[in-house]
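1. Sharing a model that was predicted from the sequence below.
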Amino acid sequence: MHIEELHQYCLGKKGVTEELPFGPDTLVFKVVGKVFLLVGLDQINQLSFNVKCDPEYAIGLRQQYEQTVVPGYHMNKKHWNTVYANRELDDEFLKKLIDHSYDLVVKALPKKLKTEVEKSN
């Protein structure tokens, strides 16, 4: 997966916006104002991104894919993973991790905001 593919995949989800709240080097994808993925735009040789993750699932992923999934860099390590693309996981699995993050955020939204997401795009 390349950053362009990641970008298009995230923007293809309902209610998603992109922002640069931490400066020009960190692209943040949000659903109704809630972050579900962060990616550094200054990466040259190795793409990695941070995604939200169920705590138990996060531990399992880190144990199974030690070279690819690590506790979230500069994030709450219980709920966030840093995932390295183009290592042990194929693009479909990477998309599942992005979906999982997006779904966790949407699931936690109040009913009114969930309805907004469903009506968007």
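-> Thanks, I have the structure now.
2. use CA for all of it now, contacts and neighbours both
-> Noted.
3. What strand or helix carries the residue lying farthest from the centre of the chain?
-> Taking Cα atoms, centre = their mean, the residue of the chain most remote from its mean C-alpha position is K112, at 23.0 Å. Using DSSP states H and E, K112 sits within helix 111-119.
4. Break down the protein into its helices, ranges please.
-> Counting by DSSP state H, residue ranges of the helices within the chain are 3-11, 55-64, 91-107, 111-119.
5. Just name the most buried of these.
-> helix 91-107 (a mean of 17; mean count of other Cα atoms under 10 Å).
6. Next up, a structure to set beside the first:
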Amino acid sequence: MDQKSVHTYLQAKPGTFITKPFAQEVDVYKVQHKMFATLYEGKEGQTNANGEPVWWLNLKCDPDEALLLRDKYSSIVPGYHMNKRLWNTIVLDGSIPEDELKKLIDDSYNIVVDNLPTAQREELARITSGDN
């Protein structure tokens, strides 16, 4: 998945909105005002096989799974500018299969939603079911 398809997938998660609290070039994806992902252009000069900039995606993760993923994929590293125990940075260089990347995004979103207070989870459920 490239930056555009990741952005589209993230934005489609129920109740998601984007803020830019860090810098104009950093999209922060939130649900109920809780961050579950960031997407930004990686290190200057880092390009893919097509010469395009490589994007980085930060996702929340179960601490044990975070370590396993880092061992499995060289493009998954401890969360850049994040709590390295709970966040992974994924370098979007095309090395991670699309299904796996979608699962990681889903997991990050679900971790945040599952930890919301009951009232916020219920509000999210109403919003997503159309019962405003």
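-> Yep, that arrived. From a predicted model like this one, the values you see are computed outputs, not experimental measurements.
7. Quick check: the aligned residue for F29 of structure 1 in structure 2?
-> Structural alignment (TM-score structural alignment) places F29 of structure 1 against Y29 in structure 2.
8. burial measure for its match, as a count.
-> Neighbour count for Y29 of structure 2, taken as other Cα atoms under 10 Å: 23.
9. wait, what's in contact with the spatially closest residue to it that is not a sequence neighbour?
-> Spatially, and ignoring its direct neighbours in sequence, Y29 of structure 2 is nearest to I18 (4.7 Å; Cα to Cα, 6 or more residues apart in numbering). Applying Cα atoms under 8 Å, 6 or more residues apart in numbering, we find I18 of structure 2 in contact with Q11, D27, V28, Y29, K30.
10. May I ask you to confirm that P14 of structure 2 is in contact with R126?
-> No: under the criterion of Cα atoms under 8 Å, P14 of structure 2 makes no contact with R126, lying 10.6 Å away.
11. Quick check: the gap between L94 of structure 1 and E56 of structure 1.
-> Here L94 of structure 1 is placed at a distance of 18 Å from E56 of structure 1 (Cα to Cα, to the nearest Å).
12. Spell out for me which residue occupies the centre of structure 2.
-> The geometric centre of structure 2, computed from its C-alpha atoms, lies nearest to A37 (Cα atoms, centre = their mean), at 3.1 Å.
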